[in-house]
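>>> One predicted model, sequence on top.
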Amino acid sequence: MSDSPPPRSRAVLLTHILPSPDGVGLMRRGWRWACELAAAHDLDIVLVTQGAEVPVPRTPLPGALHVVRSTGPALKRRRLTDWFEPDAAAAAALQALPGPVPARLVVFRFYLHDAAAHLPPAWRAVAEMDCDDWESATRLSLAGLALRRGRWRRAAAGLAQAWRYARLERRLLPAYRVVHLAAFEDAARLARLPGMGEVRATPNRLVAGPRAAPAPPPPEGRTLLFVGALFYPPNEDAVLWFARGVLPRLRRLVPEVQVVVAGRARGSLRRFMARKGLIYAHEPADLEPLYAEATAVIAPLRGGGGTKLKVLEAWHYARPVVATSHALRGLRAETGRHALVADDAALFARHCATLLTDPARAALMAREGERLLREDYSLGPSADAPAPPHPLG
């Protein structure tokens, strides 16, 4: 008798981004899927790209990487922002992918549907779609942000995109065996669409590997930190709203406050931050020193989709959070326990002042946030056992 283990089943992750545990939000969610699938199966990561060079992974991937490039004219034009439109060569490569039918096939993001449509029919029968964000709702939210800032053309374009995405969601998503979304609110609403099958709230999770205990905030510190891709409209809007509406009020309460904004910003936003006295950290290679100097983290977001990894990251570094209600959507966070929440500029300023001047309150909230992260949103050795789904009532 042979003592060799039985062969493992196979899983496939179809993605447009290279999964990484320390990249932007999409890369981290891709990593979440790669770890979950690789824990129970032999994983093939099929990366579809439009001619770009594939970067060398900083962290070894938990599966075999296969690259499918699309460089010619698209087979079908959708007129949708971010939609991946494969050419004939990419379609042929996807149809010819070798190997048995996978036990699980996860398509990462709705805008890869036209790529997934060229997979072998037996593969498509087991396909799951991870929308992450609910695209039509996100586009509608972005249009709302543009309206608030008087950008009428951008708002109209966003509304048109939301309408087109909504039509495709109703027509295409029911074909998938399971549809995943990051926020339980989105999953509950999507599940009520006609013809939908199983819809799961599959939350974002951060890597929770071994590390040193987070550094405590500096004594008498007065520093707030905001981290985000500042070219993304919701993050840009968050900085503008905070600087214009919150910061003047906060400076009257805590005159010595400092605000650090980390990310990649356009020149106009950099100049705005300089005029307002915000400290800008351009694409820092390591965020840990910035978190070490921060007393608290702010998440003044008023639009966008999904759940916000910046909140989870703040808890990862044991920092208390002041957030809008939108920034906490999809998370099991209790107001006053895991974060201070305000959608009004004056109240947001008072909450920031509380955490800057009450170290005991700030430390307690940081501990509660870190505990919630460990319990519900950590990606550890048991990545094969996903967090329990949120009820879809």
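That came through, no problem. Residues are numbered from 1 along each chain as shown.

>>> Only C-alpha atoms from now on, for both contacts and neighbour counts.
Fine.

>>> N204 contacts R32, doesn't it?
Yes: N204 is within contact range of R32, at 7.5 Å (criterion: Cα atoms under 8 Å).

>>> Compare neighbour counts for the two and give me the winner.
N204 (27 against 24; other Cα atoms under 10 Å).

>>> Wait, a helix at N204?
No: using DSSP: H, G, I helix; E, B strand; the rest coil, the assignment for N204 is coil, not a helix.

>>> What are the boundaries of the strands in the stretch 201-350 of the chain?
Per DSSP state E, counting those that start in this stretch, the stretch 201-350 of the chain carries strands over the ranges 206-207, 223-227, 258-263, 279-282, 296-299, 321-323, 340-341.

>>> could you redo those as TSV and give each row distance to R167?
Shown next, in TSV, are the strands of the stretch 201-350 of the chain (distance: least, Cα to Cα, whole Å):
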stretch	distance to R167
strand 206-207	33
strand 223-227	34
strand 258-263	34
strand 279-282	39
strand 296-299	32
strand 321-323	32
strand 340-341	34
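
>>> Please tabulate those in TSV, including the columns mean neighbour count and distance to L312.
Compiled in TSV, the strands of the stretch 201-350 of the chain are given as follows (neighbours: other Cα atoms under 10 Å; distance: least, Cα to Cα, whole Å):
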stretch	mean neighbour count	distance to L312
strand 206-207	20	7
strand 223-227	23	12
strand 258-263	20	16
strand 279-282	16	20
strand 296-299	28	11
strand 321-323	27	10
strand 340-341	23	14
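
>>> Alongside the first one, take a look at this:
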Amino acid sequence: MKRILFISPVLPDNNGSGREKRAYYWLQKLQHHYEVDWLVITTQNLHTPTVPLSNYQHHQLSIPYARISKVAHMAAICLSFTLGSIRGSSLLGWYPLQKHDRKQLYNLYSNLRYEKIICFRLYLSEFAQYLQTVTHTTSMWLDMDDIESATWNSIGNLLLKNRIYKAGIYHKLAAAQFYVNEHKMLRLFDRIFVCSRKDQELLSSRFLTLDIHIHANKIESKPIPSISPTHGLTMLFVGTLGYYPNEEAIRWFVNHVFRIMHQRDNRFALIVAGYAPSVSLHSFLQQTPGITVYANCNDLASVYQLAQLAVTPLHAGGGTKIKVLEAMQYGLPVIATQEAVNGLDLEPGKHYIAAETSNEFIKSCEAILYNSNSYEKMRKDAYAIVNNQYSYTY
């Protein structure tokens, strides 16, 4: 069996964050055709996947990378814009290849040969480029997932709108850096993958000669759930809570939607589930009557069973949102902003309820929770499109 090297910032985990789920999907797809060596390059401590990695024919090597200070990053970025590219001059998300990394990678990989190298996320491309040389690999693919420059710019705009100026400026500078690096690094790859047709069209308009493919986010197929609605008035928000667009979304929803609903009818409840909430967010949620927090939850299936409705009031971000697909797969009706369903072939009114303002969310939430029987067809249609277009079975 031929061998490939997969370079990733995360371990594959079907019960993890969006990146971990996408990595897991790649692993499921590749392991039937290749032996997969998995190289993890990360700035964070890795949690243990809920599915043991020993189940798969690959091994995992981790190279921790320590970020330099934001002040040093800022100075290097300013110089790079005026004097040209400076190695390691990226801010908030780019992983520059350092001298000690080269030495360690050479010792680990110089005697290995691969059919191809797949790099998951653009910010690891310096590592992929070096390893291609070290291992004499002829073919190299890149999975961008989303277009980083657009994602960072979107989050930066939201931060500035909310008057969080320092972080907003950092994100806007990072967006500019990614834009420059996209022009510099994408040409190194034989094939590039993005998660949606929208991102494919945007990237193709900028790079006419690149071979760009859609590798949609998908979730593992599950049997159709019981569609008979359960009685209750509980809403659910799922997401990585340490990610600013998710934190902003749930704070907005609590302040502008849930508190008003709970004052009208104190039977309304909200479950918030996800990884890594900040201390301030966790305290904010716990102090709000009617809210239950499942922080660092490893069993989302049981949480979905507690709710009658999923809400995704996102205002920024990138890529496609797996949380929307999961909620539909578990049989929950979904109320979502346009940002939350970007890149997904979903029809408002058929697969989900569209809402942007607080009044629209309140009206739709109350309509569904008070009369859930009326939305049985929507739940079936939503499950069907997820099962047909956004799920996989191996």
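Structure received. The model shown is predicted, which means the values in this text are computed figures rather than measured ones.

>>> What does the TM-score come to for these two?
After superposition, the two chains reach a TM-score of 0.86 (TM-score structural alignment, normalised by the length of structure 1), with 371 aligned residues with a Cα RMSD of 2.6 Å.

>>> can you point me to the longest strand in structure 1?
Ranked by residue count, the top strand of structure 1 under DSSP state E comes out as strand 42-49.

>>> out of the strands of the stretch 201-350 of structure 1, which comes closest to L18 of structure 1?
Nearest to L18 of structure 1 among the strands of the stretch 201-350 of structure 1 is strand 206-207; the distance by Cα to Cα comes to 16.1 Å.

>>> Where do the strands of the stretch 51-200 of structure 1 begin and end?
Taking DSSP E, counting those that start in this stretch as the test, the strands found in the stretch 51-200 of structure 1 are 64-69, 104-108, 127-132, 178-181, 198-201.

>>> Can you spell out which helices and strands pack onto the fourth one?
I take that to be strand 178-181 of structure 1. Contact analysis of strand 178-181 of structure 1 by 3 or more Cα pairs under 8 Å, 6 or more residues apart in numbering; DSSP states H and E lists strand 127-132, strand 198-201 as its packing neighbours.

>>> Need the winner for burial among those strands.
Among those, the stretch with the highest mean neighbour count (mean count of other Cα atoms under 10 Å) is strand 127-132, at a mean of 24.

>>> That one aligns to what range in structure 2?
Across structure 2, the stretch matching strand 127-132 of structure 1 (TM-score structural alignment) is residues 140-145.

>>> And for stretch 152-165 of structure 1?
Matched against structure 2 by TM-score structural alignment, stretch 152-165 of structure 1 falls on residues 165-178.

>>> For L97 of structure 1, which of the strands of the stretch 51-200 of structure 1 is the nearest?
The nearest among the strands of the stretch 51-200 of structure 1, by Cα to Cα, is strand 64-69 at 9.3 Å.

>>> neighbouring contacts of that closest one?
Contact with strand 64-69 of structure 1 is made by 43-51, 89-90, 93-94, as judged by Cα atoms under 8 Å, 6 or more residues apart in numbering.

>>> So which of those wins on neighbours?
L43 (26 neighbours).

>>> That residue is in contact with L13, isn't it?
Yes: between L43 of structure 1 and L13 there is a contact under Cα under 8 Å: 7.5 Å.

>>> Find the nearest non-adjacent residue to L312 of structure 1, please.
Here the nearest residue to L312 of structure 1 in space, its sequence neighbours aside, is L373; by Cα to Cα, 6 or more residues apart in numbering that works out to 6.6 Å.

>>> if we can go back for a sec, using JSON lines, please lay out the helices and strands packed on strand 178-181 of structure 1 together with distance to L190 of structure 1.
Below are those laid out as JSON lines (distance: least, Cα to Cα, whole Å):
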{"stretch": "strand 127-132", "distance to L190 of structure 1": "11"}
{"stretch": "strand 198-201", "distance to L190 of structure 1": "7"}
